[in-house]
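S.K.: Here is my input, please return the structure:
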Amino acid sequence: MSGSSSAAPTDASVPQGSDRPSLPRRVRDTVLAYIALTKPRVIELLLVATIPVMLQADRGEVELPLIVFTLIGGWLGAGSANTLNMVADADIDQKMKRTARRPIARHAVSTRAALIFGIVLGFASFAVLSLAANLLSALLVLATIAFYVGVYTMILKRRTWQNVVWGGAAGCMPTLVGWAAVTGSLSWEPIVLFLVIFFWTPPHTWALAMRYKEDYKAAGVPMLPVIATEERVTRQMLFYTWATVITSLVLIPATSWIYLAVSVLGGGWFLSRVHKLYSETRAGAEVAPLKVFLQSNEYLAVLFCGLAIDAVVNMKTIADFF
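M.R.: Prediction:
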């Protein structure tokens, strides 16, 4: 016979084109979703702020193990705060194009799982810092998480345009944590650096909010660019930028000519960009606020890197000349 009933089954008998991803891919996607909950790019600020402050707290010395463990503890704390922020903001994240792909918003991670993950990260952060550094630094991280989630996310964000003004204090805490990890106490220097980031946060955030104004409006978040004219927004940005630069100069006596040059030149560079945005807005010209957003990142990185270099080189400070 030319055919046989014992022939191998045809391809039609095997499921074709299954949309179910393979196990390795599902594991990878899940891991990436949990990493995304921590907002890795936001945590860059932790690195920019913490390391230079720790070096300044112990000028001329580099305690690498302490720096590494402080960064790990700080990263866990920031990851906890960011995750819990996404849990609280899951409803509005779904309404904004900029945030619609976040893990909870696209149901890659359940709200309950994210909540547990965020709490676990917070406890892990406390454990690492209390064991590797000291209790003060660990308590400061817990205070940061509580403030960011409880005060900024759950109270300020949806109620007032000053949300990022006061809520931004959470992003300044790495300066205090880094200093406390080295010295076990606080002093005027980390407070100055805290204020630098505090004043820097509004123009940095409002520049981004100007670009995504319609997103915030759709989500019912009263960011300043949503409720005010562009001229008023840029005028406020200019005020806070001047406050940022002036505050950065207060640290000069505790540093050498390296930080002095970086803070003056970098501050002038940042101010020129924000002044340009304000002038263009007043003239009714088309503006590019994202340029300010990007340059604000670069300014802060340059300023704190200058501080790190200054601390490691450990030259005679300006105050020593008087």
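S.K.: Please make it C-alpha for all contacts and neighbour counts, starting now.
M.R.: Fine.
S.K.: residue boundaries of the helices in the stretch 1-150 of the chain?
M.R.: Taking DSSP state H, counting those that start in this stretch as the test, the helices found in the stretch 1-150 of the chain are 23-37, 44-57, 64-88, 90-93, 111-132, 135-146.
S.K.: closest one to Thr255 among these?
M.R.: The closest of the helices of the stretch 1-150 of the chain to Thr255 is helix 44-57. By CA to CA, the value is 8.6 Å.
S.K.: got the angle for the closest one vs helix 64-88?
M.R.: Counting by axes from the mean of the first three to the mean of the last three CA atoms, to 10 degrees, helix 44-57 lies at 150 degrees to helix 64-88.
S.K.: which residues sit against helix 44-57?
M.R.: Outside helix 44-57, the residues within contact range by CA atoms under 8 Å, 6 or more residues apart in numbering are 61-62, 67, 71, 74-75, 78, 171, 174-175, 177-179, 181-183, 190, 300-301, 304-305, 307-308, 311-312.
S.K.: I have a second one here; can you model it like the first so I can compare?
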Amino acid sequence: MDISEARVGSLVDEAPRWRTTLLGYLALTKPRVIELLLVTTIPAMLLADRGSVDPLLIFHTLVGGLLAAAGANTLNCVADADIDKVMKRTERRPLARATVPRSHALVFGLTLSVTSFFYLWWTTNLLSAHLAGATIAFYVLVYTLVLKRRTSQNVVWGGAAGCMPVMIGWSAVTDTIAWPALVMFAIIFFWTPPHTWALAMKYKDDYRAAGVPMLPAVATEQQVTKQILIYTWLTVLATLALVPTTGWLYAAVALLAGAWFVVMAHQLYRGVRRGESVRPLRLFLQSNNYLAVVFLALAVDSVLALPLIP
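M.R.: All right, here's what the predicted structure looks like:
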């Protein structure tokens, strides 16, 4: 859930009936969450063919991926409708406010999901379509219905769904899965816990009220920030593991941005240990910038095909 959803809710309140319904369906897809698709898929595709990817293939992959993400997010809202009503951060979601009937949302989510499979199969290849379908199934059936409500490590394993855009992008170009795609998967996999837990630290009372065992709701702040620090280091190390297949521009940006990200995580951890007032939301927001900068550097490096050693 992105903190900008409150704005979508306010727009729904002010809109005429038909616009209210339209904005409700749009909010179900969590548009801001889908930005991760754009940030990671294109660089993965460019790296797969070192910048010479057909623009039409990129377009089709993004459309198919967008449909898949929108379908998965909608089904997530359907499954989480009960807890969304309890949490202040999510109480303005369409199903929590009954802006959209739950049965309609279910049909909408299933339609988007099925459409994404056949669209990717038609425009890219069957492997990409299967990866998208597996992502939707894992996110809804494994993360949302099982892990989210049963373990404090929910976002660690559930975050795997958010890593799949790079796999889909790579497979759309090559019709295979190779080690650079797995490294990019690892980058996002390790990045997800510190990103999500930093936000959850601010809204831990929400999770407690809803009975969701998100780590900040069941552990001390020192334990949480220690885990954030560990996963931040793992994220940076994963970005450096991609260096052998990239050029000097990506290597430099990954190193500098990684140092900055680690320093921020250390500051949060040190502040908690000292009993100081901390701002975990700052790390949450800046983690978005970090991931965007790293993958933008990867895209530019791939297009320019800059060698690591001239």
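S.K.: TM-score of the superposition?
M.R.: The TM-score (TM-score structural alignment, normalised by the length of the second structure) is 0.94; 297 aligned residues with a CA RMSD of 1.2 Å.
S.K.: on that earlier part again, can the helices of the stretch 1-150 of the first structure go into CSV with extra columns for distance to Pro222 of the first structure and mean neighbour count?
M.R.: As requested, the helices of the stretch 1-150 of the first structure are exported to CSV (distance: least, CA to CA, whole Å; neighbours: other CA atoms under 10 Å):
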stretch, distance to Pro222 of the first structure, mean neighbour count
helix 23-37, 24, 14
helix 44-57, 24, 22
helix 64-88, 17, 23
helix 90-93, 12, 19
helix 111-132, 25, 19
helix 135-146, 22, 21
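S.K.: Which one, of those, ends up nearest to Phe321 of the first structure?
M.R.: When the helices of the stretch 1-150 of the first structure are compared by CA to CA, helix 44-57 sits nearest Phe321 of the first structure, at 18.6 Å.
S.K.: how far apart are that closest one and its match in the second structure?
M.R.: Superposed on the second structure, helix 44-57 of the first structure shows a mean distance to its aligned partners of 0.4 Å (mean CA distance after the TM-score superposition for the first structure).
S.K.: what range in the second structure matches that helix?
M.R.: Mapping helix 44-57 of the first structure onto the second structure (TM-score structural alignment) gives residues 35-48.
S.K.: do stretch 243-256 of the first structure as well
M.R.: Counting by TM-score structural alignment, stretch 243-256 of the first structure falls onto residues 234-247 of the second structure.
S.K.: got a list of contacts for that stretch?
M.R.: For stretch 234-247 of the second structure, the surrounding residues in contact (CA under 8 Å, 6+ apart) are 47, 180, 183-184, 186-191, 250-251, 254-255, 258-259, 262, 298, 301-302, 305-309.
S.K.: Mind checking which of those residues are buried?
M.R.: Buried members of the contacts of stretch 234-247 of the second structure, scored by 16 or more other CA atoms under 10 Å, are 47, 180, 183-184, 186-191, 250-251, 254-255, 258, 262, 298, 301-302, 305-306.
S.K.: residue in the first structure matching Leu145 of the second structure?
M.R.: In the first structure, the residue paired with Leu145 of the second structure according to TM-score structural alignment is Met154.
S.K.: Identify the residues contacting its match.
M.R.: The contact partners of Met154 of the first structure, taken as CA under 8 Å, 6+ apart, are Ala88.
S.K.: From Val62 of the first structure, how far off is it?
M.R.: Distance of Met154 of the first structure to Val62 of the first structure, computed by CA to CA, to the nearest Å: 39 Å.
S.K.: Then Met54 of the first structure?
M.R.: Distance from Met54 of the first structure to Val62 of the first structure, by CA to CA: 9 Å.
S.K.: Could you do Ala90 of the first structure as well?
M.R.: For Ala90 of the first structure, the distance to Val62 of the first structure - CA to CA - is 41 Å.
S.K.: And Leu135 of the first structure, by the same measure?
M.R.: 21 Å.
S.K.: same question, Met237 of the first structure
M.R.: Met237 of the first structure sits 36 Å away from Val62 of the first structure, going by CA to CA.
S.K.: Arg26 of the first structure too?
M.R.: Distance from Arg26 of the first structure to Val62 of the first structure, by CA to CA: 41 Å.
S.K.: just Arg25 of the first structure next, same as before
M.R.: 41 Å.
S.K.: quick revisit: cross the buried ones among the contacts of stretch 234-247 of the second structure against helices and list the overlap.
M.R.: Per DSSP state H, helices hold the following members of those: 47, 180, 183-184, 186-191, 250-251, 254-255, 258, 262, 298, 301-302.
S.K.: before we move on, the earlier item: turn the helices of the stretch 1-150 of the first structure into a markdown table, including distance to Ile104 of the first structure.
M.R.: Listed next are these as a markdown table, based on distance: least, CA to CA, whole Å:
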| stretch | distance to Ile104 of the first structure |
| --- | --- |
| helix 23-37 | 8 |
| helix 44-57 | 22 |
| helix 64-88 | 7 |
| helix 90-93 | 6 |
| helix 111-132 | 6 |
| helix 135-146 | 19 |
